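Chemist: Provided below for reference: sequence and predicted model.
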Amino acid sequence: MEHPAIHIDFEDTDILQQLSGDVVGGGGGGGGGAETGEIDNDPHSTAVSSTSSSKHKAEIVAMYDQLRKHYVEANYMEIMFLLPQLTKFNMFPPIFNLIIGCSLIHFGRISSAFREIGFAICMAPTENKKKEFIKVLAYTYADLNKKEHVMGCLGEILDISRNNLVTTIDFDNMKTEICKLEKELLQRLEQASVNNKLNKFKSFDDQILDLQTVDKVFPKDSFTGKCQIIINKIYHADSMLERWNKERKPLKNNPLKILVEAIFVFGPNIAYYHMLKMEPIMNQYFEFLVNQALIPRPKGRIVSSFFTGSVSTVSITYAQQIKTIKGFIAMLRHEYKEAADLFAEAADIDDNNVEYKTNVVFLRTYCQANETNQSKRDLEFLTSKITKNPIKSSLKYHVLAKVYHRLHDLERFKYRKSILKNSGPSYRDMALKCYLSAATLAEDDDLLIGEYYDNILNFLIDEDETRNGLNMKDLAFFYQVRNLFCLYSDYNYLHIPGLVCDWQVVKQNTKLLNQIQQYIESRNSINENDADGNASVCEPFATSKKFTTRSFDLVSKIRVLEKIGYQDLFTGLHHFFFGVSMLEYAINDRISTKDNHIATIRYIGYIPEWGEKTLAYGLEWDDPTRGKNNGELNSITYFSPRIPQSASFIKSTNKKFNWVRKSFVQVIKEQYLDVDYKNREIQIGNKLVEELGWDELNRYYSNLSNLKSLTLDHQLIYRAWETKKTKEGGEEKGERERDSIFEGLRNLEKLDISCNLFNDLSEVYLIISKLPKLKELNLNGNRFSSFGVPKNLQFSNSNSNSNSNSFSLTSLKLASTLISMETIDGILQLLPHLKELILSGNYYRDEDLIKSDLLLTKKPLENLDMSYNTLCTIPRLNNAGSLNLSYNKIETVPTNIEKWTSITSLDLRYNRISQWEQIDSLSLALPNLQKLRINHNPIVDDISIDEMTMQLIARFQCGTDKLCELNGSKLTKEEIENAELYFISKVQSGDIIFENEPRWNQLLEKYGEQEKGGGGEGDDDDDDDEKNIVNFRPWIKLRLQTENSLSQFQTQRFLRSTSILSFMGFISKTVLNNLSILHFQLHYYTNEESNFKAKHPIENYSSTLNDYSLSENQNIYITYNVG
C-alpha cells in the first residue's frame, strides 16, 4: 500500500510575492542542491537582489508550476529529476523545500525530508505560512506514528494562532480549526498503527529499473544521503579514468576497486547505469594495466590490484586479470551466470595466489546467489577448501553470511530438507556470526557497518513470518547494539533507509519497537533456559547471574564477545548502558587510543566539572605533547606525572579509546591460527577438544613452528595469558591450549612486543620463559609499575643453557619504558648472555647511574644505547663496545679518568660539548676508538665541516686500526694526512692552542717536525740539517696568488702525493669561489728572481705535486678570464 499523500495548500501561494518579500528560501536542503557549491554562502539569506530580472522571476514561476503540477499528480519521480535544475537559482521560495521534502517521504528518505520541511518552516515568509508548513510536518509525523512529535507540532500551531488573535470571533475560529486538525491527526495516527508493519514505500531501485535514460536516473547533484555517496564514488572513478585517458599514466589509486565497492556495498542496480557508459574506457584502462605488468622490471611488475586500493606487485596472470574484469562487466549487466563462470575460470588458472583465489571464489558465489536452486551449490561451497583459508575480509564474511542466510531460509521453511545436512552450528547462528565478522572487518566504514547491523535485524524480524513469534531475546540484544552504534558513529548522518534494506520499515513499526523495549525493561535476570522458549544465538553466553533492568544479559555477552574478536563493535555497550568503562581498570593500568597513542592511568574517580555520574580517568601520556596539565584541575591536584605537562583527564565513555586488552596467547590465536578452527571453537565451546582430538588440534598450532621472528607491536597486549576456569576439566584445557601455542613457537628467535599495555614485568618473564630459543626481545614503549619475578618460574628445557635460573637473551630493548636503573640491575642478573641493551628515552640523570651496577659490572656488552636521556656527564662505562649517548645534555667529560679500552664506537651527537679540552680528554680516554659521531655540538656548530673534520682527525689517533670512521664517513689515508699536516701548521702559527702533549708528540714524530724555538745553539745555522729535514717531509708549503689580483700570497701545506686534480679542486673551493677547474690555469717559475726565469704550466691532472720541480714556499700563480 502506498504512503498516504500529504496535502499542501497551493491556493494562496503567491510566488511572486515571496520573491519580492522579506524572506526567501534557498538551497539549504538536500533537494535544493546544497552540494553544488553554487548556493549563496549564507543559507539564510533574507532577500533577493533588487537587480533580479523579470526573466529570473519568470523562471522561478515556471519551476514552481512544474513542481506543483507533479506533486498534485503524485508524480514524485519527476520532482526528483527537476532537482538539478534548482542549482542555477541562488535562492528560491521555501515552498520549494516543502514540496521536495514531501516528495522525499515517498521514497523513504525520511531524514532528508525532515530537513527540507524544517528549512521551509524556518524560512516561511509569514506566520500563517509557517503554521501551514508546521501542519504538513505534523501530518508527516502522524503517518510515521510519532505521537509525541505530532503533539509538539500541534502545540506550535496553537501558539502561532493564539499570538494572532484580535477578536472573540478569531478565538472561536481558532478553536474550531485546532479541533479539526487534532481530529485529522488522530485519525492518521490510528491508521498508521493498524498493522504490525507500516506501509512500505516503493523501492527506489525498483522505480529506476524501467528507465532508459542514463542522465535521468541519478543526476550528479541530486539529493543527499546514500545515493549521493554512491554517485560520488562512481564519479570519482569516472574522473580518474578520464584523467588517465588524457595522460595515459598509471593512477595512484585503483578506480576498478572503487567501482567494485559500489557493486558490493551499494548493490548493482544503483551503480548499473553510470558504470555501463564507462565500460569502454574501463576496458582500455584494464588493457593498459596488463601491458604495464608485462613489461619486465628489475624489482617486479607493478600494477594496481583488483582487491587493493594502492599499487601493489602483480601476482596474478594476464588470463586471470582479463577474466576477472569481464566478470565485473557481466555483473554490471546483471548476467550473473556468465559472471560466475568467468570468476570460476579465473580461480582455476593458478593456485599460487591464495588471496586472489579466495576473493574470486567469493565473487563467484555472490553471482550465483542471483540464480535459482542454489542450495546444493551453497552446501558444496561451504565444504570447499577455499572457505577454510585464514584470509579475512569483509567480502568473505559478507558472502558467507548470505550463503548461511539462504540455507537457513530453506531450513526454516522445511524445503528440500533431504539435502540440508548440518551437524554443526545452525545456519541461523552462522549467518549472524558472519554478519558480525563482516562488520568487524569493515574497519572505519560506518555506512557499511550500519548496513550489516540492519541485515541482522531484518534477518531476525523476517523469522516472524514463519515462527510462532519473534526471537525476542536476540532481537532485543542486536537492537540495542545497532542503536548504540548509531549513537557512536556517523551512521545516523549517512543512513538513508529503504534503499538496500527495509530497516526503515522496522524503525517505523512502533508496535514492534515497543515490544522490544518492554522486553528489555522486563528482563530482571537471564537464565540458560529462556522463558520464551526461543533458541538464541547468544545462548552460549547466557549465565544464571542476575543483572540490572537495563542490562539484561549484555554483560555476559560482552565478556564472551571480547574473547571471540568482536571487541571494536561492542566497545561502547558498557558505556551506554552502565556509564562506566567496559573493563575494570586500576591505577597504573595502561590504555591506548584507537590511533595508537598510549597512556598510563594515574587517577580513577570523579571530578566536580563532570559530576558524580561520570567516571573520570587521569592519564599520563607516553607522548608528553598530548598532555594538558600536571594532573590538576581548578587548583586541585589529583596526581603528579613523572614528566611535566604530560597529564590530562578523560571520561570513561570516551569513544576514541580502545577499551579492550588482550593476552599474548589471544593475539597469537587471532593472527596466526587457522580461521576455521577459530570459528569452530566459538561455536562448539568446551566440546572442541572432544570433536577434534588433541592430535588434530596440535596440527593447527604446528603452523607456528616456522616463525623465527614475530612482531606484535600495538596489539593491546597486557598479560601473558588468561586463566580460564571451565566446568569441564577446570583449568586443564586452557593450560594445554597455552602450552600447545608456545610449543609451536619453540623456534622463535626474535620477539617484538613493543608499545603494548604491559605494566607488570612478571608477565613478560612468563612469556619468554616459554620461548627456549629467544635471543632478541623488544619491549620499547611499555611502562612498568611492577617488576617482580613470578614465583616458581619454570623455564623451557633449552632456555636456560648452563644457568637454570636465567634467560638466553642476547638483545633487550627497553627504550621509553621509564624503567629505573635499580630494576635494570636486577634484570641483568637474569641475563648472563646479554650483548645488546637499549635504554634510550628513559629520562635518566647522572645520579641515576652513580650507584648502578651497570657502571661496576665487568660483563661485556657489544652495544649499550643510552640516547635521549638527560645525562650531563659522560658516565664511567668501560663494559660496552659501542656506546650511544646522543641526544643528552652532556657538556663535560670526567677528569683524571682511566682509559676505556673496551669502547670502539661512541655517539655523542646533539649534546652540549663546547670546549676542545673535553675532546682532548676523550682522545686520551679512548685509545681503541674506531667510530665517532660528535656533530651537532656547540663546539662544532660555528665552524665549517672541513674545519671540524680537520680538528677531530688531528686530535684523535686515526688509521685503519684506530679512528677510521668520523660522523658516519670513512676516513682515507690522504684525508688523515692532510688534516694532520694542516693542524700542525695552525698550532705552530699560533692559530690553535693545543695542550694535549702526548698527541702533539705523536704528530711531530709522524711527520718529522721540530718544535719551534726548541733547538740548541747554532741550529739556525745548520743549513744541511734543515735541508735534510725539508727533503724528508712528505708535505710542502706552497704560496698561492691570482695574477689578476694584487692580494698577498696565501701559504698552504700540501702532501707531495696530492694529485693535480685534487690540488686544483682545493684552489677552486678556497680561492676562486668554486670556479670550475676548466676555467682557470696554474703555473710556476723556476729561477724566478733571476733574468733566466722559466714558466712551467701545471696541467696534467693525473700527475702529483711531487712530479713537478717545486721547492719549499714555491709561488703558484692562478690565471682565469674575468667575466
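Modeler: Cool, got the structure.
Chemist: Every contact and neighbour count from this point should use C-alpha atoms.
Modeler: Fine.
Chemist: quick one: contacts for residue 399?
Modeler: Residues in contact with residue 399, defined by Cα atoms under 8 Å, 6 or more residues apart in numbering, are 362, 365-366.
Chemist: and it, what element?
Modeler: Under the assignment given by DSSP states H and E, the secondary-structure element containing residue 399 is helix 394-412.
Chemist: what angle separates the helix or strand just after that helix from helix 394-412?
Modeler: Counting by DSSP H and E, the element after helix 394-412 in chain order, helix or strand, is helix 427-441. Going by axes from the mean of the first three to the mean of the last three Cα atoms, to 10 degrees, helix 427-441 is angled at 160 degrees with respect to helix 394-412.
Chemist: before we go on, here's another structure to hold up against the first:
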Amino acid sequence: MVGLTDHNIQLQARIRVGNDFGRILYMGPVEGHEGLWIGIEWDDPLRGRHNGTVNGCFYFETRFPKSGSLIRSEKIDKFETLEQAIQERYLAPEPQSYVDDELLIQARDALSAPFMKVVGMDKLRERQSNLEFLEDITICHSTINQAGKLKLNNLRSLCLQSSCIANWKVVNDIVQQIPSLRCLDLSFNRVMTPSIEDEILKFDKLDSLILNSCGLSDWNDVLTIARMCPNLREFSLKQNDIKHLSDSSESLQNLEILIIGENSISQFDEILKLSNLPMLKELLVNNNQFTSVKLPDCNHTSRLGNFKSLETLNLRHNPIVDEVDMFNELDKLSTLCRLSYMNQKVPENSDGTYIDTFLQAVGMIEKLLSFNRSEIDKTQRNDAMYEMWKKLAAEYMAACGEGDAKLNEFYETHRCYPRLLTKYGSPDQLLLQQQRKRVTTIEVQFKNVTNGKMYRKKVPLAMTTHTLYGLIYKIAALHTCSGMDLKSFKLYYIDAYNNNIKVYLDNLSKSLDYYSLSNGDVIYIEK
C-alpha cells in the first residue's frame, strides 16, 4: 500500500499536492522526458491540463477533458496516519499563554469591559490534550492515508473531510479501533467503489455516515456502503451526482434521516423508490431538478401508506411548475407535518408571491405544523384555509354545475376543499357578492375595540393595507389616541357569512379589494 511517511506510492493511491487532491492512475516514463512520472486525475475537473493523452500518446484516461496531469513524485505532499495527525493537532505543545493578548485587548474594547479575563483555558486545553476524554475529533484537508495505532475509548464523532484515504479497508481499520464511534464524516473524499471483498466489512456501531461531495453517482454503490452499516440511522449524500435511485428497503431498514439534496435527480418517480423505507422520518431532496411531485392515486378522503413514517420533507429550490398541484399531492401523506419549500425563482423575502405560497401550503396540507422551519399558529392556519376557500370558490361552483363526475375530479385535485366546505359552508353567497357591480370606493366604519369609538370614512378599494394603517393612525390621533403607532395595533373585520371568523388585514402590500370589503363593513382597531 501507499507509504506512510515517504513517496513509496502506487497506482490508485490518493495524494495531495498543495490544496488539491487526486488519484494516481499512471506511473512510468513519458515520451521525450527522463525519469518517473506520476499521472494524476484531480478531484477538481478543471485542475489539470489534459485527459491523460499527451502529444498523441495515451497514458491514462480521466472522466473529464481537463482533469489529468503528469507530475514528479517530489511534488506529492508527505503522507501521515490518523494516529500521527491526532498527536500533532491535539497533543502538540502550546505556548505558555493560550490567549492572544492583542485579541483580548480588542475584545475588551468592543465590549467596553476593561477588566475582562478569559478563565478556564488551561483546563480546557488539558481536557482536549487527553485523548481518553475526546468525544469529537475534526481533521480536515489532511494527507491521512492509514489508521495507525488508535486508543480513543470515548470518541463518538470523527470528521476526516478531504483526506488521502483511498479505500474502505482503511476506513474499516479506523472504525474497528474506535468501538465508541457513532458518527463518521468522510465528505470531500474519493474512497474507491466498494469491492466484493469490502462487502464483508461491517461498521455495526455507526449510526451516522456523511459522504457529501464524494463523487458518488451509482446508487448501487451507495447501497453497498449502506449494507456495511446495518444500523445506520442518518445518511448524508449531498452534492454528489446521483441521478437514479432504486428500491432500498433491504439496505436501509433502520434509516431515519436521508439527505440527498444538491444532486441531479430530475424525476420525482426516483424519490418514490424510497417510499417503502419503514423508519424514514426526514427526507431532504432540495436543489435537485424535478419539476413536479406526483404520488400514487388515492381517494380524496383517504391517505397513502407510502412514506408511512415521514414527518419532515425538504423540497426547496426544485423547479416546480405547479405549486398547487404539488401541495395537493403532499396532502396524501399520512404523517407529513414539516415542509420546507421555496421556488427557485422566488426569494423568501419577496412580497406577495411568497405569502401566496405559504397560504396555499398551509391551506391545502391538513397536518402541516411547520413551513420553512416556522411554526404555524392557529390564526395563520385559519387565514390560509379561508383564503383557499375563497380562491377555489368559482372552480368549485363550476364543477357542481357539471355533475358528480366533474365534482369528484375537482375533489381529487383539491383534496382540501371538502374540509373547507365543512368549516365555512358553500361559497355561493361569496360569489354573488363578488359578481356585484364593481365600485371603486366604499364607505366603511372603524371601531376602536378599546374605547368603543366609531369613525366613518370613504376609502378607495385600490388603497393598500399599509396606507389604511396610516389613515387609521391619523384618525385615532385626532381622537385622543395619540399614543398609537403603526406597530401597536391590528386591523380586522368579521366575515359577513361566518361571525366566528376574524379576518386580519395583515398583508400590507395587498389592496382592500383583496379582502372583499364592501359598503358598511366594520373594521376593528385592536391594540
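Modeler: On my side now, so go ahead. Just so it is clear, the model here is predicted, and its values are computed rather than measured.
Chemist: Got a TM-score for the pair?
Modeler: Counting by TM-score structural alignment, normalised by the length of structure 2, the TM-score of this superposition works out to 0.67. Behind it: 420 aligned residues with a Cα RMSD of 4.6 Å.
Chemist: if we can go back for a sec, and which of the contacts of residue 399 of structure 1 is nearest to residue 850 of structure 1?
Modeler: residue 362 (64.6 Å; Cα to Cα).
Chemist: what's the helix or strand for that closest one?
Modeler: Residue 362 of structure 1 belongs to helix 354-368 when assigned by DSSP H and E.
Chemist: okay, and that helix goes to which residues in structure 2?
Modeler: Using TM-score structural alignment, helix 354-368 of structure 1 corresponds to no residues of structure 2.
Chemist: So for the very next helix or strand once past that helix, what gets flagged as buried?
Modeler: For helix 354-368 of structure 1, the succeeding helix or strand toward the C-terminus, using DSSP H and E, is helix 375-382. Across helix 375-382 of structure 1, burial judged by 16 or more other Cα atoms under 10 Å covers 375, 378-379, 381.
Chemist: between the helix holding residue 362 of structure 1 and helix 394-412, how many degrees?
Modeler: 40 degrees.
Chemist: mind listing what's buried in helix 354-368 of structure 1?
Modeler: Along helix 354-368 of structure 1, these residues count as buried under the neighbour rule (16+ other Cα under 10 Å): 355-368.
Chemist: Check which helices and strands that helix is in contact with.
Modeler: Counting contacts by 3 or more Cα pairs under 8 Å, 6 or more residues apart in numbering; DSSP states H and E, helix 354-368 of structure 1 is packed against helix 336-349, helix 394-412.
Chemist: nearest to residue 762 of structure 1, of those?
Modeler: In terms of Cα to Cα, the element of these nearest to residue 762 of structure 1 is helix 394-412, at 37.8 Å.
Chemist: Give me the aligned partner of residue 169 of structure 1 over in structure 2.
Modeler: Under the alignment (TM-score structural alignment), residue 169 of structure 1 pairs with no residue of structure 2.
Chemist: what's the burial count for residue 169 of structure 1?
Modeler: Using other Cα atoms under 10 Å, residue 169 of structure 1 has 10 other residues around it.
Chemist: Tell me how far residue 462 of structure 2 lies from residue 504 of structure 2.
Modeler: Summarising the geometry, the distance separating residue 462 of structure 2 from residue 504 of structure 2, computed by Cα to Cα, to the nearest Å, is 18 Å.
Chemist: who has more neighbours, those two?
Modeler: The neighbour count for residue 462 of structure 2 versus residue 504, taken as other Cα under 10 Å, is higher for residue 504 (17 against 13).
Chemist: That one reaches residue 492, doesn't it?
Modeler: Yes. With contacts defined as Cα atoms under 8 Å, residue 504 of structure 2 counts as touching residue 492 at a distance of 4.1 Å.
Chemist: which residues of the stretch 751-900 of structure 1 fall in helices?
Modeler: Counting by DSSP state H, counting those that start in this stretch, the stretch 751-900 of structure 1 has these helices, from start to end: 761-768, 821-829, 846-850.
Chemist: Which among those helices is found nearest to residue 229 of structure 1?
Modeler: Shortest distance between residue 229 of structure 1 and these, using Cα to Cα, is found for helix 761-768: 47.5 Å.
Chemist: Just the buried residues of stretch 837-853 of structure 1, please?
Modeler: For stretch 837-853 of structure 1, burial by neighbour count (16+ other Cα under 10 Å) applies to 837-844, 849, 852.
Chemist: Report the two of the residues you listed separated the most.
Modeler: Maximum pairwise distance in the buried residues of stretch 837-853 of structure 1, criterion Cα to Cα, is 17.5 Å, between 841 and 852.
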